[in-house]
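Peer 1: What follows is a predicted structure for the sequence shown.
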Amino acid sequence: MIVFVVMLANLRGTGEAGWLFALPAYLFIICFLGAIAYGLVGLGLGDKPAPAIAPPPLHPAAQGATLWLLMHAFASGCTAMTGVEAVSNGMGSFRQPIMRNAYLTLTIIVVVLGLLLGGVATIASAYEIGAMDQTKEGYQSVLSQLLAVIAGHGAFYYIAMASLLSVLCLSANTSFVGFPRLCQMVAADGYLPKAFAQPGRRLVFTVGILFLSGSAALLLITFGGITDNLIPLFAIGAFLTFTISQAGMTQHWRRRSRRFGAKLTMNAVGAASTGAALVIILIAKFAEGAWITLVAVPVAIAVLKMIKSYYISLQRELRKPGPITLEDIEPPTVLVITEAWNRLSERAIKFALTISPDVVAVHFIRLGGPDREEGEKALREEWRVEVEEPIAALGLRPPRLMLIPAPYRQLHEPLLRLIEKLDADSPEKRVAVLIPETVKDRWWQKLLHMNRAGRLRTKLVKLGGPRLTVATVPWRLYREEQPAG
């Protein structure tokens, strides 16, 4: 439900999403900085005050501060620091002057993050607050225990926890802003489907938002909503991109200048530190789900390369043909699919005669079982009187009526055989197939029609040769008789 709400807010546009997500963030900062300040003042006045609600007792230490435990703590701490990069990813969303506003935003984020981490660590140590198992009954987060210790379970507690819940649920908005833009850039280079690069009606990248929403929902369902199990996936993805970007900038500065300047040194140190963090997270969180990224990343790279290869081959096949040639523009043989002589068939025949004088009306028989000779004779007589004679009277070549058996209800097979015969008899002429079709405006109209026209068109486009052209002649139900305007 929360993923669906975030998706709808972003589909409405980043302006609406920004206002929606800013209010809970401001409330969260005010509540928790205020609670931490109140708790620190109480600790600073002298003796430790008695907590409003005592935290659950801590379990005895199972092991000492080993290297493995420190690696786990470092991996979790690095994960908590991710998100700051959203400022650099969203530079296009800042107002002018962009750089000054970005610097100010990043400074505020770092200061608030430092105050929250320092305050939570101090109060948690003083009151012996520890993390609880998220899968066990009676689970409380560290921040929930901290608020209970400082203020109890009053109105302030529920307001602060509601703001925390809102921020945690809506913190995904940074991904909803950055991920579609990243997909747009990748799609523009041909490594993702072109739909990712096309903005929607409200100038947001709709396909990227929908893809991210579906992927997020699938991950939440797969991992049972336990965020601790999702943290390794997020951390590895974040630090992998950090390492690649820092290494790329290091290579950029090295090419521009052979000397080790301040910028090159800073990016080199950044690449080394984020790379070390990535390795530690992989080792420490491998059994907790980090192994998934070792499979997913190579598979994703392979898929991206396959998409790029497809677009390259498509561009090569559709390359510029050079000056236009007019040697093969003889009017084609036009086949008009005719179910019966009606107004839809009349429109298709009229249009066919504007394309070519060689028009053949194709009617399928035996669709409902054994052949009915009476129906065939009636159709032939009606065709002679209503079509052939009026057109011949105008001095034009009348369309022929051809009855094709289709006893197995597969319309495309006998029609493709007819097209092959026409190609063999007149190889210099192309073949065009006109398929009359009613346009269904209502869902119930689609249920009342068999959609044979749509299926036939799909089969002909897929199985027809390069010299075959397929077109639709539409009839708009209940709108054809309305006067223009």
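Peer 2: Noted; the coordinates are in hand. Small disclaimer: the values here were computed from a predicted structure and weren't measured.
Peer 1: only C-alpha atoms for contact and neighbour calcs from this point on.
Peer 2: Noted.
Peer 1: What is the neighbour count of residue 92?
Peer 2: 10 (other CA atoms under 10 Å).
Peer 1: whoops, residue 18 was the one
Peer 2: With other CA under 10 Å as criterion, residue 18 counts 14.
Peer 1: repeat for residue 385
Peer 2: 12.
Peer 1: quick one: secondary structure of it?
Peer 2: helix (DSSP: H, G, I helix; E, B strand; the rest coil).
Peer 1: Okay, one more to line up with it:
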Amino acid sequence: MSILDKVVGSALATEEEHGQRISAKTGVAVFGLDALSSAAYGPEAALTLLIPLGFLGSSYLLPITAVVILLLTIVFFSYRQTIDAYPNGGGSYSVAGANLGTTFGLLAGAALMIDYILNVAVGIAAGVGAIVSAVPALQSHMVALCVGILLLLAFLNLRGVKDTGVAFVLPTYWFVFALVALIVAGGWKILSSHGHVVPVVALPLPSAATLAVPGLWLVLKAFASGCTAMTGVEAVSNGVTAFQQPASNLAKRSLTIIIGVLIALLAGLAWLVHAYGVTATDPTAPGYQSVLSILLGAVAGRGTFYYFAMIGITLVLCLSANTSYADFPRLCRVMALDSFLPSVFRVRGRRLVYTHGIVALTVFAGALLIGFGGITDRLIPLFAVGAFLAFTLSQAGMVVHWWRRKKFAMASVNAIGAAATGMTVLIVMVAKFRDGAWITLILIPVLYALMVSIRLHYHRVAKNITTCAPLTVRSKEEPIVILPIDRWSRVSRKALSFAMRISSDVRAVHVDGCGSHTMLESQWPEVVEEPARVAGVPAPTLTTLHSPYRFVVHPVLKFVFEVERQNPDSLIAVVIPELVERRWYHHLLHNQRSAIIKATLFLRGTKRMMVINVPWYVERGDQEALAAAERSQATRGPRRPGVLAASTD
């Protein structure tokens, strides 16, 4: 078993794909972590914007949460219909592209890709924020913790969807149980004290109020931040094909569980925050605590349950990025099939996952975490724009889908969803523009333009190489073979022997930087010309190029292109002898001129030019074996060791 098998698991055959599909219960863990975990950071994102209100901030969370829940309910019914209409996966890209046109499909795809990348960064940053709340001494190591968790997630996802889902089931239900227990315990205390609840652990003092009454602008900004609690609800509709049969029914069941639990958690937490008077703390200030950490301390103290719940919350926040790992590679695959992304994103790896998508997501999310210091509130302003733009385009596409089929009642459900999310995306863009949403608004059209250019490139290549013409069979036409050679060796002898097999017109070219008669020129008559004469074949010519400035690559390339220019009706084959070491670090000990010449010819060559590698593999014990063989040949004839065989072997 190879090291790769031990690390990511043994390779899976394509026929084993059905065994990798998941149940509705596992689907909650695979596709619901993003949505469920947003209950932990969505309310805090809104409360952070309400810090200027001091104690009054907590009282405004209830109406904001109520509006978010209303939006969530509308989107839930809309996406249930999307699953029915697109049982093979109804992501925003597919739905918008099929019903609104390619332009809107690409906008939805670009927005969704950015949303998935941000979701990874925000989820991990929120998880690390929870860790720092419990262990403040780790605050200076936030970026390192973020990157470590990111790499762990990438590793788990490279093992495959089923293995990932099984690994995440326990943390998901742990998180849900902990928050439900918190809400039940806190609710019981509120009711039993008739609303005059006393925190077990004193709440941190809120910042001094700078506003007595919130303005509309502040409320809109808080609502825009609170809307991050809705991100991730589209994940199930994107990944319908990951479920066991009947896939649509299981997907809808998972979506119902996810949305139902999320609504209950958001409502319960908003109630507790209001009743206990919890306010947010500045995440950049010393002694920062997350809202959930404060709430847990207020309800249950800092005992066993606090740490039990914080561990569950931390796990899910860190693992919530897995929703993006489940969906981002699938989205990249679909877009690559349409030639809007590089074709490598179509290819499944050894564990039937789209490895290149996983790696790309890891790289981009890692750059965000490092660039923004792993702090959630710096990332939140970038977050919701992409998600709600994708929501809006998907729902608008579904309106067209049902309208074409004369199902006006179903179209009205999606129309309400499109209107609601469309208004929300405008609010988010305006409210969060200066805080960072402008970055997302620039990235979406840039990504759109990049994808269009990729497709144009693929179309240009296809037009250039596609043909229905039959094979052209001609009499043997020998190419002119050019062989760059630095000295006479086993490597060059093998390359020259091969060149003489394919053509009688072989032209060796040697670069001399000393300006004197070279050793190769002295050896050439004996080691090449005489064996060729004995065999009765044309002898390869040797051209020595003098290079007073000791350049090697440029003179060789100039010679090749000059031969091509002088022979417009001939094929040109450049044979590159290359020494190949088994160990990569040995390769570093040799010059890379062969690779440079080869790469340049690939880039600057023409349709009449071919580049042929002739490798010489350096094996342990080669010297002794080859020397013995040459001594044996020497006893059978006058040829000296190293002389080109007359048979051109």
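Peer 2: Structure received. All figures in this text were calculated on a predicted structure; none of them were measured in a lab.
Peer 1: Need the TM-score from the superposition.
Peer 2: The TM-score (TM-score structural alignment, normalised by the length of structure 1) is 0.92; 475 aligned residues with a CA RMSD of 2.2 Å.
Peer 1: so residue 271 of structure 2 touches residue 62, yeah?
Peer 2: Yes. In this structure, residue 271 of structure 2 is within contact of residue 62 by CA atoms under 8 Å, at 6.7 Å.
Peer 1: any shared contact partners between the two?
Peer 2: Common neighbours of residue 271 of structure 2 and residue 62, using CA atoms under 8 Å, 6 or more residues apart in numbering, do not exist here.
Peer 1: could you pull out the strands for the stretch 351-485 of structure 1?
Peer 2: 359-365, 400-405, 431-439, 468-476 (DSSP state E, counting those that start in this stretch).
Peer 1: so what corresponds to residue 474 of structure 1 in structure 2?
Peer 2: Taking TM-score structural alignment, the alignment pairs residue 474 of structure 1 with residue 615 from structure 2.
Peer 1: Likewise for residue 69 of structure 1?
Peer 2: Per TM-score structural alignment, residue 69 of structure 1 is aligned with residue 218.
Peer 1: Report how many residues lie close to that match.
Peer 2: Count around residue 218 of structure 2 with other CA under 10 Å applied: 17.
Peer 1: which element is it on?
Peer 2: Using DSSP states H and E, residue 218 of structure 2 sits in helix 216-226.
Peer 1: compared with structure 1, how much does that helix deviate?
Peer 2: Once fitted to structure 1, helix 216-226 of structure 2 is off its aligned match by 2.6 Å on average (mean CA distance after the TM-score superposition for structure 1).
Peer 1: for the helix or strand that comes right after that helix, packing partners?
Peer 2: Using DSSP H and E, the helix or strand that follows helix 216-226 of structure 2 in sequence is helix 235-238. When contacts are defined as 3 or more CA pairs under 8 Å, 6 or more residues apart in numbering; DSSP states H and E, helix 235-238 of structure 2 packs onto helix 24-49, helix 61-85, helix 247-276, helix 322-337.
Peer 1: Return the most buried member of those helices.
Peer 2: helix 24-49 (a mean of 27; mean count of other CA atoms under 10 Å).
Peer 1: So which bit of structure 1 is that one matched to?
Peer 2: Counting by TM-score structural alignment, helix 24-49 of structure 2 falls onto no part of structure 1.
Peer 1: Next, the angle from that helix to helix 322-337.
Peer 2: Put simply, helix 24-49 of structure 2 runs at 110 degrees to helix 322-337, going by axes from the mean of the first three to the mean of the last three CA atoms, to 10 degrees.
Peer 1: What count of nearby residues applies to the aligned residue in structure 1 for residue 282 of structure 2?
Peer 2: Superposed on structure 1 with TM-score structural alignment, residue 282 of structure 2 falls opposite residue 133. Number of residues near residue 133 of structure 1 (other CA under 10 Å) recorded here: 11.
Peer 1: Please name the residues that touch the residue nearest in space to the middle of structure 1.
Peer 2: Nearest to the mean C-alpha position of structure 1, counting by CA atoms, centre = their mean, stands residue 211 at 2.5 Å. Contact criterion CA under 8 Å, 6+ apart gives no residues in contact with residue 211 of structure 1.
Peer 1: For residue 288 of structure 1, see how far away it is.
Peer 2: The spacing between residue 211 of structure 1 and residue 288 of structure 1, counted by CA to CA, to the nearest Å, is 25 Å.
Peer 1: One more: residue 438 of structure 1?
Peer 2: Applying CA to CA to residue 438 of structure 1 and residue 288 of structure 1 gives a distance of 56 Å.
Peer 1: which one in structure 1 is aligned with residue 249 of structure 2?
Peer 2: Looks like residue 249 of structure 2 aligns to residue 100 there (TM-score structural alignment).
Peer 1: Quick check: that match vs residue 90 of structure 1, distance?
Peer 2: From residue 100 of structure 1 to residue 90 of structure 1 the distance is 14 Å (CA to CA).
Peer 1: Nearest to residue 15 of structure 1, out of the strands of the stretch 351-485 of structure 1?
Peer 2: When the strands of the stretch 351-485 of structure 1 are compared by CA to CA, strand 431-439 sits nearest residue 15 of structure 1, at 37.8 Å.
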